[in-house]
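Enquirer: Here's my sequence, what's the structure:
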Amino acid sequence: MILGTLINAATVVLASLAGILAGSRLSEGTRNALMNVLGLPVLLIGITMALKTENVLVPTLSVVTGTVLGEFADIEGVLESFGRRVERRLGKGKFSEGFVAATLLYCVGPMAILGPIQEGLTGDISILLAKSMLDGIASIALASALGAGVVFSSLSILVYQGFFALMAVKISGMVTESIINEFTATGGLLIMGIGINLLEIKKLKVGNMLPALIVAPIIVYFLQVFPLSS
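Expert: As a prediction, this is how the structure comes out:
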């Protein structure tokens, strides 16, 4: 039910401890290279998910409409502003700085929402496994600089992602196979965007695409009620 989230949290704990032990021996260039190369498997996961679609128009319209809504609401700007407010409120002590920085990095993003929902609906933990790899490398880097606060950000992952996973389990009985397939395909496009960002091909505001995950089920429902062909 929350296996992927448990793996994600455990990875952060272990990688953070490794980062504390390693100190600054792992160069920034090596960390950046590892993050870049992980863009390839993330991109592959996104493509695999996107191919689940039964009607390519659904994820296409969902991402386009969702991006328009996300740009209008400036979701990424709101998330960044929220992060700055949290940092100011909790202060700049080393422990709190590490905890806040890691929590925001691991919990504020599409994979932290899409991953647990995907697991709750289908049992598929592939997104959260990819996220665990990314968070693990980031944890080594953060913990080597900011210490034990990064370890405790695993609790934030458990609470935040666990909420979305359990919510998805509750509604899974009301969700049709077509809705799951199109939700998965739309989410795959967002995951592909993350892969493109990691590979530094182009900077995409994936956070502003998040409304697409709400638009996709609405479009599927509309097409079921009002089919385009008789």
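
Enquirer: When you work out contacts or count neighbours from here on, use the C-alpha atoms and nothing else.
Expert: Will do.

Enquirer: I'd assumed E28 was in contact with S144.
Expert: No - the criterion here is Cα atoms under 8 Å, and S144 misses it with E28 at 11.0 Å.

Enquirer: To compare with the earlier structure, here is another sequence to fold:
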Amino acid sequence: MIGPLLNSAAILIGSVAGAFVGSKIRENVKQNMPLVFGISSIGLGVAMTSKVVSLAPVVLALIVGSLFGEIVQLEAWIHRLSLKTKTILARLTPAEGELSQEEFMGRFVALLILFAMSATGIYGAMNEGMTGDTTLLVVKSILDLFTAMIFAASMGYIIAVLFIPQLLIQSAFFAASVLIIPLTTPDMLADFSACGGCIMLAVGLRICGIKQFPVGNMLPALWIVMPISWAWTALFV
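Expert: Take a look at the predicted model:
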């Protein structure tokens, strides 16, 4: 399980380093580099979306999954948990720069999705579990290292706690890959990647401050896209 551990170490090290030297990093770097990471997320989302086999089940999964997320207010739960974490860490660490509460939470939730719940990380963990290939998670770790470093420079040590859900989620899919992968087809995995790519596009737009998509509420789409893809193929293809 090298990939998930490497990814968690990259987030932890990058966050601690960024928060520690935050005051020494120029303001233009703090302000402009998140835009680079945002456009990188958009580019990754486009690349993942281009793998789509059947667009209809991907769109259906996004609609149904997002509707469920809106009904249960999944992002609101994430916000409340994030605020509690921030409150606890605020007693132990310096203040998180001059970001407004709204901007802080918007970035924090986007980073939570990017680090812990992206299709890249989930598929990378599953792929390593079945094949032993860590390439995808190594690439993600490099991106996450610098992303965590720059965001922690303005948001503080709280970014470091994101390695916990990242490690838990990737480890779970790594362990379950032996059971999950045999039940999937290449088309299902491609549609899963495309669905994750759409969410990554939304994350990138949110990080860039272009549009505050409710990415937390979109996450259930990842849970249902492969069954919907299988059913669509069985019924209509």
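
Enquirer: rewinding a little: quick one, which of S144 and E28 of structure 1 is more surrounded?
Expert: Between S144 of structure 1 and E28, counted using other Cα atoms under 10 Å, the more crowded position is S144 (23 against 11).

Enquirer: Next up, the contacts around that one.
Expert: S16, G19, I20, L21, A22, G23, S24 (Cα atoms under 8 Å, 6 or more residues apart in numbering).

Enquirer: Could you pull up the residues touching the second one?
Expert: Each residue near G19 of structure 1 by Cα under 8 Å, 6+ apart is listed here: S139, I140, A141, L142, A143, S144.

Enquirer: Which single one of these is nearest to G188 of structure 1?
Expert: S139 (24.8 Å; Cα to Cα).

Enquirer: which residue lines up with the closest one in structure 2?
Expert: Correspondence of S139 of structure 1 to structure 2, assessed by TM-score structural alignment: A152.

Enquirer: what number of residues lie near its match?
Expert: 26.

Enquirer: Just the element for it, please.
Expert: helix 135-155 (DSSP states H and E).

Enquirer: Can you tell me which of the contacts of G19 of structure 1 is nearest I219 of structure 1?
Expert: Among the contacts of G19 of structure 1, and counting by Cα to Cα, the member closest to I219 of structure 1 is S139, at 38.3 Å.

Enquirer: isn't the closest one right up against A102?
Expert: Yes - using Cα under 8 Å, S139 of structure 1 makes contact with A102 at a distance of 7.5 Å.

Enquirer: anything in contact with each of these two?
Expert: Joint contacts of S139 of structure 1 and A102 (Cα under 8 Å, 6+ apart) are V150.

Enquirer: Enumerate the positions of stretch 220-230 of structure 1 that are buried.
Expert: V220 (16 or more other Cα atoms under 10 Å).

Enquirer: Where does Q212 of structure 2 sit: helix, strand or coil?
Expert: Following DSSP: H, G, I helix; E, B strand; the rest coil, we place Q212 of structure 2 in the coil state.

Enquirer: residue in structure 1 matching it?
Expert: So, by TM-score structural alignment, Q212 of structure 2 is matched to K203.

Enquirer: Roughly how far does that match sit from E87 of structure 1?
Expert: To E87 of structure 1, K203 of structure 1 is 25 Å away according to Cα to Cα, to the nearest Å.

Enquirer: if we can go back for a sec, could you say what helices and strands the helix holding A152 of structure 2 packs with?
Expert: helix 2-20, helix 27-49, helix 119-131 (3 or more Cα pairs under 8 Å, 6 or more residues apart in numbering; DSSP states H and E).

Enquirer: Between helix 27-49 and that helix, find me the angle.
Expert: Angle of helix 135-155 of structure 2 versus helix 27-49, following axes from the mean of the first three to the mean of the last three Cα atoms, to 10 degrees, is 150 degrees.

Enquirer: Return the residues in contact with the residue nearest to the spatial centre of structure 2.
Expert: Centrality entry for structure 2: nearest residue to the mean C-alpha point is L114, 2.2 Å, by Cα atoms, centre = their mean. By Cα under 8 Å, 6+ apart, L114 of structure 2 lies in contact with M200, V203.
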